[in-house]
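> Sequence first, predicted coordinates after that:
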Amino acid sequence: MSRHEIGVDLVDIDRIVALLGRFPDRFRARVLTDAEARYCGGKVERIAGRWAAKEAVSKVLGLGVRGVGWREIEVLPNWAGAPQVRLHRRAAARAAALGLEDVTVSISHERRMAVAVAVAHLGTGS
């Protein structure tokens, strides 16, 4: 029988607007990978969606954002445009230690909120 881990996060887009207004370059450099920054451009909804997705994935890892760096969780669109998660360094090591496979995420935004749900399958070897 397989098991799953689930993480959810909800972000107020106005909070991201405020952070970008106060620390635009620092915020992007700290939170987004170069590829994510190119994808998001100036679209605050995309940036907020990435923030929510990274928070949701960190919850799947059982760490919260204190256990891994923001840039260690990368969320980019796949060939069909759906968000795809790539884990790096400590995030990848934590997922492997937990036996997590196939971390996927869904992102949505409506008006001033962005939400992300992350799901990871626990392999049969764990």
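Arrived safely. What you see is a predicted model; the values in this text were computed from it and never measured.
> When you work out contacts or count neighbours from here on, use the C-alpha atoms and nothing else.
OK.
> what's the closest non-adjacent residue to Val75?
Val85 (4.7 Å; Cα to Cα, 6 or more residues apart in numbering).
> again, but for Val57
Here the residue nearest Val57, using Cα to Cα, 6+ apart, is Ala118, at 5.5 Å.
> you'd agree that neighbour is up against Thr104?
Yes. Assessed by Cα atoms under 8 Å, Ala118 is found in contact with Thr104 at 5.6 Å.
> more crowded one of these two?
Ala118 (24 against 19; other Cα atoms under 10 Å).
> one step back: next one: the host helix or strand of the residue nearest to Val75 to chain centre, how far?
Taking DSSP states H and E as the criterion, Val85 maps to strand 83-87. Offset of strand 83-87 from its chain centre (Cα atoms, centre = their mean, to the nearest Å): 8 Å.
> Alongside the first one, take a look at this:
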Amino acid sequence: MIGIDVISVSRIENMINKFGDKALKRYLNDNEIKLIKSPHTAAGFWAAKEAFSKALGTGIGEECSFLDIEIIKDKKGKPCFSSSTLEKFNLKQADVSISHDGGFAIAAVIIMK
């Protein structure tokens, strides 16, 4: 199953400027916040979590919240989903690709049940 999401980096940047860390804590855990180096990274993580929820077929809501999905980075710095996220949703595998261009972040997620 596949999910895709796109978000304006300025939308996330405005949230951060207005609410600070409170904005990030709305959709990221403490370990994820440590990985955020810029609004571009934060927007990419938002898009990745939205795309993950779309691949599940639930969207963000009661069945799958932003904080149910954890993004980590592998040895090479590539974003991926934590093993606890895969276990929570009984998935064999979940792959993510995040790109940025023209003030937007886009993420594509493919999951295998």
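Cool, got the structure. All values reported here derive from a predicted model rather than from experimental measurement.
> Can you calculate the TM-score here?
Laid over one another, the chains give 0.89 as their TM-score (TM-score structural alignment, normalised by the length of structure 2), with 112 aligned residues with a Cα RMSD of 1.7 Å.
> Return the residues in contact with the residue nearest to Val57 of structure 1.
Ile6, Gly7, Val8, Ala53, Ala56, Val57, Val60, Val103, Thr104, Val105, Ser106 (Cα atoms under 8 Å, 6 or more residues apart in numbering).
> dump the residue contacts of the residue nearest to Val75 of structure 1.
Contacts of Val85 of structure 1 (Cα under 8 Å, 6+ apart): Ile73, Glu74, Val75, Leu76, Val103, Thr104, Val105.
> Quick check: the gap between Val103 of structure 1 and Asp12 of structure 1.
Plainly put, Val103 of structure 1 is 24 Å away from Asp12 of structure 1 if you go by Cα to Cα, to the nearest Å.
> what about those two, which has more around it?
Val103 (21 against 16).
> The helix ranked longest in structure 2 maps to which residues in structure 1?
Longest helix of structure 2, by residue count under DSSP state H: helix 39-56. On structure 1, the counterpart of helix 39-56 of structure 2 by TM-score structural alignment is residues 44-61.
> And the strands in structure 1, which stretches?
3-12, 73-77, 83-87, 100-110, 113-122 (DSSP state E).
> Among those strands, which comes closest to Leu19 of structure 1?
strand 3-12 (11.4 Å; Cα to Cα).
> and the end-to-end length of stretch 50-63 of structure 2?
Span of stretch 50-63 of structure 2 from end to end, Cα to Cα: 13 Å.
> Okay, buried residues for the match of helix 39-56 of structure 2 please.
45-61 (16 or more other Cα atoms under 10 Å).
> And for it, what's in contact with it?
Contacts for stretch 44-61 of structure 1 (Cα under 8 Å, 6+ apart): 5-13, 16-17, 31, 40, 64-65, 67-68, 70, 73-75, 91, 94-95, 98, 103, 105-109, 114-120.
> go on, stretch 88-107 of structure 1?
Taking Cα under 8 Å, 6+ apart as the rule, stretch 88-107 of structure 1 contacts 49, 52-53, 57, 61, 68, 71-74, 82-85, 114-123, 125-126.
> do that again at 6 Å, thanks
49, 68, 72, 115-123, 126 (Cα atoms under 6 Å, 6 or more residues apart in numbering).
> Show the buried residues in those residues.
Of the contacts of stretch 88-107 of structure 1, these count as buried by 16+ other Cα under 10 Å: Gly49, Val68, Glu72, Val115, Ala116, Val117, Ala118, Val119, Ala120, His121, Leu122, Gly123.
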